[in-house]
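In: Sequence first, then the predicted structure, then my questions.
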Amino acid sequence: MTSFAAISTFFPPSVPLSELREESPLDAKQIRRFQRFYGLSAVCRAPELDEEGLLLAAAAKLSELRGREERVRYLVQARTFPSSRPDPTDALRRIGAELGLSHATAFSVTGQACASGLQAADACGRLLSADGDPDALALVLAGEKCFTPIARCVPRSNVGGEASAAVLVRAGRPGDADRVLGTATRTHGRFHDEVVTGEPSSGEFNKLYPEALGEVLLAACENSGTAFEDIDLIIPHNVNTISWQAIADRFAFPLERIFLDNIPVTGHCFSADPFINYGTAGQLGRLRPGARYLLTAVGLGATFSAMVVQH
């Protein structure tokens, strides 16, 4: 029902964790923990850009959009953090005007925190399929500023980064280069307090995490008709490496088939991680035509989401 027509990404310079102590709750002990155990050494920061600039930087690199602007029916922002503006789409509509997409219907997808990116892409594919125009497109933008202490760092979990992604979506058709074959989403609402505090409400979340994530990974595979062991590469969210080591051990999945290359240099980029990693994997030659890839993201609140894509 959904295909990725193109993906572009924007990476601002990476800043070493040791230089973030003044702007985040990280102390020297926490920095050492993130470096030694969680696999982070630096994160992306773009102090010269606001959120609009961050999203436009990714969209401007989407060469496949040029000359096809009139086909874009939906302009969508995948948000981790709810907007505090009276009109949460005003910035998005300014971006649309800059890109020549003022005719497109603009809206945001949120409520699933960092899983909102995958949800936005799936929603756009469904809308386009229902519209019935095979040439219509949607543009999904993801990436946010680390503007609060909670956004900058979730203790014992991740450090926020400011990279962004632009995803051109169309209704899926057989033979498409990047076609979504199946998805799965589960929300465990009893952890809703995390959205406010930025920390797990109890040790129960840490205990649930690998089980709940594994559940959606397997469910997405089942919904796509793909055996888990036939997944060529898991394309994850960039929280930390230690959690993915636990998933690899739990499901006997080779760690080298989980794409962890960006975690040390980007940090966790809100709602954009799976698209950023899919784009990077393609640039590195890690995606094979016909192979199947498992994109996943987890949002505080807590929503677990996964998507099988055939390249």
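Out: Sure, I can see it.

In: drop to CA atoms for contacts and neighbour counts, all remaining ones
Out: Noted.

In: Would you check that my belief about L217 contacting Y293 is correct?
Out: No: if you go by C-alpha atoms under 8 Å, L217 and Y293 don't touch, sitting 10.9 Å apart.

In: Between these two, tell me which one has more neighbours.
Out: Y293 (27 against 24; other C-alpha atoms under 10 Å).

In: where's the more buried one relative to M307, distance?
Out: Noted for Y293: a distance of 8 Å to M307, by C-alpha to C-alpha, to the nearest Å.

In: same check, this time on V154
Out: V154 is 25 Å from M307, by C-alpha to C-alpha.

In: Pick out whichever of the two has more residues nearby.
Out: M307 (28 against 19).

In: can I assume that one is in contact with D178?
Out: No: M307 lies out of contact with D178 (C-alpha under 8 Å); the separation is 11.6 Å.

In: other SSEs contacting the strand or helix carrying L54?
Out: Secondary structure from DSSP states H and E places L54 in helix 51-59. Helix 51-59 sits against strand 2-10, helix 90-99, strand 137-142, strand 164-171, with contacts defined as 3 or more C-alpha pairs under 8 Å, 6 or more residues apart in numbering; DSSP states H and E.

In: Make a markdown table out of these and add distance to A227 and mean neighbour count.
Out: Below are the helices and strands packed on helix 51-59 laid out as a markdown table (distance: least, C-alpha to C-alpha, whole Å; neighbours: other C-alpha atoms under 10 Å):
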| stretch | distance to A227 | mean neighbour count |
| --- | --- | --- |
| strand 2-10 | 20 | 23 |
| helix 90-99 | 39 | 17 |
| strand 137-142 | 29 | 29 |
| strand 164-171 | 24 | 28 |
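
In: Okay, one more to line up with it:
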Amino acid sequence: MTALDAVSVYTPAFRVPIEDLADPLDLTDIQVRLFRRFHGLDQVRFAPDRSPAELLRAAVEGLAGLRGQEHRVRYVVHGRAMPVVVPYPHNPLHDVCRQLGLGHALAFTVTQQSCASGLLAVELAGRLLAGDPHEDALALVLTGEKAFTRHARLIPGTSLFGEGASACLVSADGPRDRMLSFVCAQRGEFDGEYGDREEEFQRQYRPSLAEVINRAVADAGLALDDIRLVLPHNVNVVTWQRLCSLMDFPVQRVLLSNVPDNGHLFCTDAFANYRTARERDLLREGDHYLVATVGAGAGATFSAMVFQH
């Protein structure tokens, strides 16, 4: 059973108030007030002095469980929202692997599900480990990328992207944070910039996410009331308030405190929220928690994953 043996997160100390993003992102005063008052965003994290590879390495350097175990890592999977992040032939993932003594591992990137690619990377790592002949094999799952263009920094009227990174050591049969279920629904009709389908996408967003959450909970053999905590993607606060109302689930059990402090960290949100839950002692041994995210790009992807701590 796929398990998270260790999780490390790097979030830069440098934060920018959203008002300071108005000029570079060409936002009006009304749009800024919408982000702050309605969506609950306050500031966004950036790492201006770190390259994409340095961002990933900062997360891995905090992964104490990896030290001395590099030889056991058979796979390195980078879950990323953006298909292209550096000019060819540069490859930040391979650079990091070489620097950390992981050049022997099979390393690849998944971007097909945009901001939901982080959960896809965990699921793929688990499948690879399940079929690996080495019983002590490990996988390293990375997330993190730069908000390097206006398109990469803004979802108009919805969210603002920040920068951060995470590193997860995954095993096939670890003792805690064991994955009980994973459900993914892909909606190819919402490919591209949506165009005249934008209104339909907004109508389908919450019901589609609620459906995969309910399916993931059921596949784990649980009821929604059994979920101690939801670790969300940090798109904004109001989306989760309305989703909880739709599902009749207490919004107090959704960890939303990182939304105003971080912005939307692409695929890193789930892992940053996991770190916060651990730091605040919000999960007890045996608790069930759910990670949910949506990726929009090459179609829309709605994903949910249930774990037992």
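Out: Cool, the structure landed. This structure is a prediction, so every number in the text was calculated from the model and none was measured.

In: TM between them?
Out: The TM-score (TM-score structural alignment, normalised by the length of structure 2) is 0.95; 306 aligned residues with a C-alpha RMSD of 1.6 Å.

In: ok, back up a step: compare the helix holding L54 of structure 1 with structure 2 and give me the mean distance after superposition.
Out: Compared with structure 2 after fitting, helix 51-59 of structure 1 deviates on average by 0.9 Å (mean C-alpha distance after the TM-score superposition for structure 1).

In: Check which element follows that helix along the chain.
Out: Downstream of helix 51-59 of structure 1, the next assigned helix or strand under DSSP H and E is strand 72-78.

In: where exactly do the strands run in the stretch 101-250 of structure 2?
Out: Along the stretch 101-250 of structure 2, counting by DSSP state E, counting those that start in this stretch, strands occupy 106-110, 138-144, 154-155, 159-160, 165-171, 178-187, 227-231.

In: The last one aligns to what range in structure 1?
Out: This means strand 227-231 of structure 2. Aligning strand 227-231 of structure 2 against structure 1 (TM-score structural alignment) gives residues 231-235.

In: Tell me the gap between the matching stretch and the middle of its chain.
Out: In terms of C-alpha atoms, centre = their mean, to the nearest Å, the gap separating the centre of stretch 231-235 of structure 1 from the centre of its chain is 15 Å.

In: Can you give the distance of the helix holding L54 of structure 1 from its chain's centre?
Out: Distance of helix 51-59 of structure 1 from the chain centroid (C-alpha atoms, centre = their mean) equals 15 Å.

In: Can you mark which positions in it are buried?
Out: E51, L54, L55, L56, A57, A58, A59 (16 or more other C-alpha atoms under 10 Å).

In: Relative to G182 of structure 1, how far out is the fourth one?
Out: So that's L56 of structure 1. 29 Å.

In: cool, and the second one?
Out: Summarising the geometry, the distance separating L54 of structure 1 from G182 of structure 1, computed by C-alpha to C-alpha, is 30 Å.

In: what about D131 of structure 1, how many neighbours?
Out: Around D131 of structure 1 there are 12 residues (other C-alpha under 10 Å).

In: The one 4 residues further on too?
Out: Residues contacting D135 of structure 1 under the criterion other C-alpha under 10 Å number 12.

In: I'd guessed C124 of structure 1 sits against L141; true?
Out: No: using C-alpha under 8 Å, C124 of structure 1 is not in contact with L141; the gap is 11.8 Å.

In: how big is the angle separating the helix ranked longest in structure 1 from strand 179-187?
Out: Longest helix in structure 1, counting residues (DSSP state H): helix 203-224. For helix 203-224 of structure 1 against strand 179-187, the angle by axes from the mean of the first three to the mean of the last three C-alpha atoms, to 10 degrees is 150 degrees.

In: Summarise which helices and strands helix 203-224 of structure 1 is packed against.
Out: So helix 203-224 of structure 1, by 3+ C-alpha pairs under 8 Å, 6+ apart, packs with strand 179-187, helix 241-250, strand 292-299, strand 303-310.
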